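> What shape does this take:
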Amino acid sequence: MINVFQPTLGEQELAAVAEVFNSSWLGSGPRTRQFEEAFAAHLGVDPENVLYINSCTAGLFLATELLELGMGDEVVLPSISFVAAANAVASCGATPIFCDVDPHTLNPSLEDVAAAVTDRTRAVVLLHYGGYPGDVARIAEYCRKQGISLVEDAACAVDSRVAGRACGTFGDIATWSFDAMKVLVTGDGGMLYARDRSVADRARRLSYHGLQQANGFTKAQVSHRWWELDVREFARRVIGNDLTAAIGLVQLSRLPEFVTKRRQVTEYYRRELVGMPALRLPPPLPAGHRTSYYFFWIQMDAAIRDKVAADLYRNDIYTTFRYPPLHRVPAYGSTSVLPGSDQSAEETLCLPLHQGLDQADIHHVVTQLRKSLEANANH
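Sure, this is the predicted structure:
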């Protein structure tokens, strides 16, 4: 089966893990800090404002705590987004308000976001669909003027930029995902960035039980009883560790080659599929925008989309649609009417895109896709 997502791991990552084993320190420690510093350099921000955590989801939940969201507050987010974002909002007692997206880019415009804002809106949570930055610059400016916090769910956007500026650095808080399906993987893991240093410091405390001093050895410098607790806020443990951080450091060094390979696969798909009458390809990137090439999505008539997916599956090609509309999920109680989100959910299919694909794989994908589209064109 040709997978939609697949990590690239090898001897370098194994060697890094072996070093951690040999150090006898697997928890959060020096490699965690090195990963934070390296990722901060990748973003172009101060490493003190960056925190390695155990998942992007934990970062989204942490963001709601940092913003002190609760009952009566509304948070706007695109309906085409991962369920973790809406769960984070709903779990703190705030109300997720879903906005529409462009049916072809699957990203919301500023106008989509603004249409969902009310006087109860405290924050916007913005996903960069498939690694495409979208309207992030205009949305960030709008949020600042309105006094609304912007959280960037940069799970898909580890190497995405606008005019050289990293996605994730436009808003107030951002989270990235390094799970096993992403471009840069650590198995499980994520990074959090907070623009304000005091917010970043609080994030560090809340990520480790609310302790003022997370490390006993640090406290030992000022107290002979370094084991005593200084807890100012109740919190959980969502920190990362040196084992996964060691993998992340290697993966970050390989990120340029990963993105280059994904771009080559994307260019092949575009070259081979352009002009097919039954098919729409992702719109071209605006000038100055750079993507991480996380998804390559195609769109077709809703009447044949599922048939095409089934045909490809029978030919050992796994496809999917990410992400099912959240405004349709009963648990959130949404009554929003979002035609762009509904249209994209019925017409879109994500093709395999990862750096492990070889020429034979992508040729097979294109060949079988053409056959299926031709067979279903008149149905």
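> Please count neighbours and contacts with C-alpha atoms only from this point.
Fine.
> Summarise which helices and strands the longest strand along the chain is packed against.
Secondary structure of the chain read by DSSP state E shows that its longest strand is strand 121-127. Identification of packing neighbours for strand 121-127 by 3 or more C-alpha pairs under 8 Å, 6 or more residues apart in numbering; DSSP states H and E yields strand 74-78, strand 149-153.
> can you list those strands in TSV and add mean neighbour count and distance to Gln264?
Formatted as TSV, those follow (neighbours: other C-alpha atoms under 10 Å; distance: least, C-alpha to C-alpha, whole Å):
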stretch	mean neighbour count	distance to Gln264
strand 74-78	27	29
strand 149-153	26	25
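> closest to Asn3 out of those?
Ranking the helices and strands packed on strand 121-127 by their distance to Asn3 (criterion: C-alpha to C-alpha) puts strand 149-153 first, at 24.0 Å.
> which other helices and strands contact that closest one?
strand 121-127, helix 136-146, strand 173-177.
> Also this sequence, please, to line up against the first:
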Amino acid sequence: MVIPVNTPLLAGNELKYLTECVTTGWISSDGPFVAKFEQEFSKYCHRNFGIAVSNGSAALDIALKALEIQAGDEVIMPTFTIISPAQSVTALGATPVLVDSDPHTWNMDVKLVEAKITSRTKAIVVVHIYGIPVDMDPIIALAKKYKLKIIEDAAQLHGQTYKGKSCGSFGDISTFSFYANKNITSGEGGMVLTDDKALAERCRKLRNLCFEPNQPRFVHHEIGWNYRISNLQAALAVAQLEQIEHFLTIKRSMGNFYQQKLAFLKEKGYQLPVIQTDASQNLYWVFGIVAPSETEKEALVKHLNEQKIGTRPFFWAMHEQPVFLKKGFFQNEQHPIAEKLARCGFYIPSGLGTSQEQLEKVVYQIEKYFA
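This next block holds a predicted model:
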């Protein structure tokens, strides 16, 4: 049997709440679990307002449009991330301006951000990568200095903190994903969080096809999206949120196990995740490994896959994405740290449902490969 890179843990009230949805008939976006999830998750992240949506990419679309990012604007963001932030920026006709990675944390290198700011810059998209948050203090200082908006993509870091403050509580808007591999999941799903009431109302309108209050039902003055979340998804998410602290303990336990057992890889030129920074301890959303070369990564991954152990490559950097190069973006750009991470990085099984026996098998096969 294959050990997948991620297995969700559904051991709480998930079935109970889903059964309630079915027996009451509340399965659409109008069901009571949607509001309950919005209220409880925003409270957990110390935000005033939560707007549940269909997925994390939808959350980014809504966040950027709600902040009035438009054609001609520039938005600073990391090159090493999933495609969603850049896709959302370009869909509005704006231009993503890319920043290379910090070689230690794999996050956006905040020391490089100020040099990217121009008169057209309107916002910074901060994406917390793999378990360690971006250094937020310099980003907040730059946003104040240049009057920029901050969109905080905390999709991977439910429950993580930066200097004791919840990730997802920074900036003008924050976004989350609840995909099956996240710390809490609704299968698919997302959330927009903000402390601004007017901004929250704007996001709710954009989520729901821009239906106008106090207007005839099917008369629209603006284009939005059908990005609603269902009561079924929200019910699953509520049950997951009830277990979040237990989930975080599991994640850190897995990460600590791998750090101890795989420390020998560092002597062979491999890089393991940073254990902690001055601002936080690693949450190990995934346990990433960076090989000394692409060839060595491919050989180790091949061995693991042959032993039915799942792996997943790191993100491919935005400045090397064929779809953006075809559109004329990022011509001749080089971001060497992100390029190495993309080529040499991969992660190993660490889902919440991964058993101790499976973790030990992963370690055994990596040890066997080098033996």
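> Please state their TM-score.
Scored by TM-score structural alignment, normalised by the length of structure 2, the superposition of the two chains gives a TM-score of 0.92; 361 aligned residues with a C-alpha RMSD of 1.8 Å.
> ok, back up a step: would you turn the helices and strands packed on strand 121-127 of structure 1 into JSON lines with distance to Arg270 of structure 1?
Compiled in JSON lines, those are given as follows (distance: least, C-alpha to C-alpha, whole Å):
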{"stretch": "strand 74-78", "distance to Arg270 of structure 1": "27"}
{"stretch": "strand 149-153", "distance to Arg270 of structure 1": "27"}
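> Select, out of those strands, the one closest to Asp230 of structure 1.
Nearest of these (C-alpha to C-alpha): strand 149-153, 29.3 Å.
> Contact partners for Gly216 of structure 1?
Under the criterion of C-alpha atoms under 8 Å, 6 or more residues apart in numbering, the contact list for Gly216 of structure 1 reads 226-227.
> Kindly recompute the last result at 6 Å.
Remark: with contacts taken as C-alpha atoms under 6 Å, 6 or more residues apart in numbering, Gly216 of structure 1 is in contact with Trp226.
> isn't there a strand covering Asp159 of structure 1?
No. Applying DSSP: H, G, I helix; E, B strand; the rest coil, one finds Asp159 of structure 1 to be coil, outside a strand.
> thinking again about what came up before, so which of the helices and strands packed on strand 121-127 of structure 1 is nearest Gly275 of structure 1?
Taking C-alpha to C-alpha as the criterion, strand 74-78 is the member of those that comes nearest to Gly275 of structure 1, at 29.9 Å.
> re earlier: how much does the longest strand of structure 1 stray from structure 2?
Between strand 121-127 of structure 1 and the corresponding residues of structure 2, superposition yields a mean separation of 1.2 Å, by mean C-alpha distance after the TM-score superposition for structure 1.
> Spatially nearest residue to whatever residue of structure 1 lines up with Phe330 of structure 2 (excluding sequence neighbours)?
Phe330 of structure 2 is assigned Ser334 in structure 1 as its aligned equivalent, the criterion being TM-score structural alignment. Leaving aside its sequence neighbours, Ser334 of structure 1 sits nearest to His327 (C-alpha to C-alpha, 6 or more residues apart in numbering; 5.4 Å).
> Then Gln12 of structure 1?
Of all residues apart from its sequence neighbours, Val250 sits closest to Gln12 of structure 1 (C-alpha to C-alpha, 6+ apart), at 6.8 Å.
> Mind telling me what element the one you found is part of?
Per DSSP states H and E: Val250 of structure 1 is located in helix 242-273.
> Next secondary structure element downstream of that helix?
Once the chain leaves helix 242-273 of structure 1, the next helix or strand it forms, by DSSP H and E, is strand 289-290.
> For Pro133 of structure 1, see how far away the aligned partner of Leu352 of structure 2 in structure 1 is.
For Leu352 of structure 2, the aligned position in structure 1 is Gln355, judged by TM-score structural alignment. Gln355 of structure 1 sits 21 Å away from Pro133 of structure 1 when distances are taken as C-alpha to C-alpha, to the nearest Å.
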